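A.B. asks: pasting the sequence and the predicted coordinates here, then a few questions.
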Amino acid sequence: MRLLLVEDDPRTADYVVRGLTEAGHACDLLRNGHDALVAATRDAYDVIVADRMVPGLDGLSMIKAVRAAGVKTP
């Protein structure tokens, strides 16, 4: 499974990415909402996991923009 993780806290991000990759998943980590919006509308992901409080575009606004662009990834 390919996941997009949007998390700006380095410790949290490292912990989650390590767990996901050890479980056999591919995980792309982005640390702000703007970069995540670009990636989510450009690349195919099975799941998007977004922190609500990230720099630039907050996680909720990023997900709303992804939905408005027609991306239906959960």
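C.D. replies: Structure's in. What do you need? Numbers count the residues shown, from 1 in each chain.
A.B. asks: CA only for contacts and neighbour counts going forward, please
C.D. replies: Noted.
A.B. asks: tally of neighbours for Asp28?
C.D. replies: 15 (other CA atoms under 10 Å).
A.B. asks: here's the one I want to compare it with:
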Amino acid sequence: MGADGGKKRILVVEDEDNIAIALDYLLTREGYDHDRVANGGEAMARIRGTHPDLVLLDVMLPEVSGYEICQGVRLDPALSDVKILMMTARGSAIERRKGLALGADGFISKPFELKELREEVRRLLSGAPPQDGGPAHG
């Protein structure tokens, strides 16, 4: 099975069930193949094992933080094509810069609009360049 032509695979790393359920609903509706890990300690093994196209990665996780996982993925040459979208409830500029500095491809603050998340997922999976700060609201 080649990666081309198949469904895009997404791994959700999120410990909060209500958020994971919302993500599951969105990703299923969008037609993505996806899986979930609720614990930071299991995330790297799952990422290496399944090699997803995109990881939706919560910053605050049990055992291992999203930042550590992001760094682990970026330090592994075999995972260089895996995209990372970090999610945080504390969407401060400092957190965003830290995530992007560690190699995240995008950053989204919780609670997020499903539309915003859907667009970000599509952008990352299409390989479009990052948009700094996103569109202006007005």
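C.D. replies: Received, thanks. Predicted model only: the values in this text are computed from it and were never measured.
A.B. asks: what residue in the second structure is paired with Ala23 of the first structure?
C.D. replies: The alignment partner of Ala23 of the first structure in the second structure, by TM-score structural alignment, is Glu30.
A.B. asks: ok, now how distant is its match from Ala38 of the second structure?
C.D. replies: 21 Å (CA to CA, to the nearest Å).
A.B. asks: who's more crowded, these two?
C.D. replies: Neighbour tally, Glu30 of the second structure and Ala38, criterion other CA under 10 Å: the higher count belongs to Ala38, 17 against 11.
A.B. asks: let's verify the most centrally placed residue in the second structure: helix, strand, or coil?
C.D. replies: Closest to where the C-alpha atoms of the second structure average out (CA atoms, centre = their mean) is Leu56, at 2.0 Å. Here Leu56 of the second structure is recorded as strand under DSSP: H, G, I helix; E, B strand; the rest coil.
A.B. asks: what's the match for it in the first structure?
C.D. replies: Using TM-score structural alignment, Leu56 of the second structure pairs with Val49 in the first structure.
A.B. asks: list the contacts of its match.
C.D. replies: 3-6 (CA atoms under 8 Å, 6 or more residues apart in numbering).
A.B. asks: just among those, which is most surrounded?
C.D. replies: Counting by other CA under 10 Å, top hit in the contacts of Val49 of the first structure: Val6 with 26 neighbours.
A.B. asks: who's in contact with that one?
C.D. replies: Residues near Val6 of the first structure by CA under 8 Å, 6+ apart: 29-33, 36, 48-51, 54, 59.
A.B. asks: please repeat the previous calculation with a cut-off of 7 Å.
C.D. replies: 29-32, 36, 49-51 (CA atoms under 7 Å, 6 or more residues apart in numbering).
A.B. asks: can you put those in TSV and add distance to Arg11 of the first structure?
C.D. replies: Listed next are those as TSV, based on distance: CA to CA, whole Å:
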residue	distance to Arg11 of the first structure
Leu29	12
Leu30	14
Arg31	12
Asn32	15
Ala36	19
Val49	16
Ala50	15
Asp51	13
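A.B. asks: between the residues you listed, which is nearest Asp43 of the first structure?
C.D. replies: Ala36 (10.2 Å; CA to CA).
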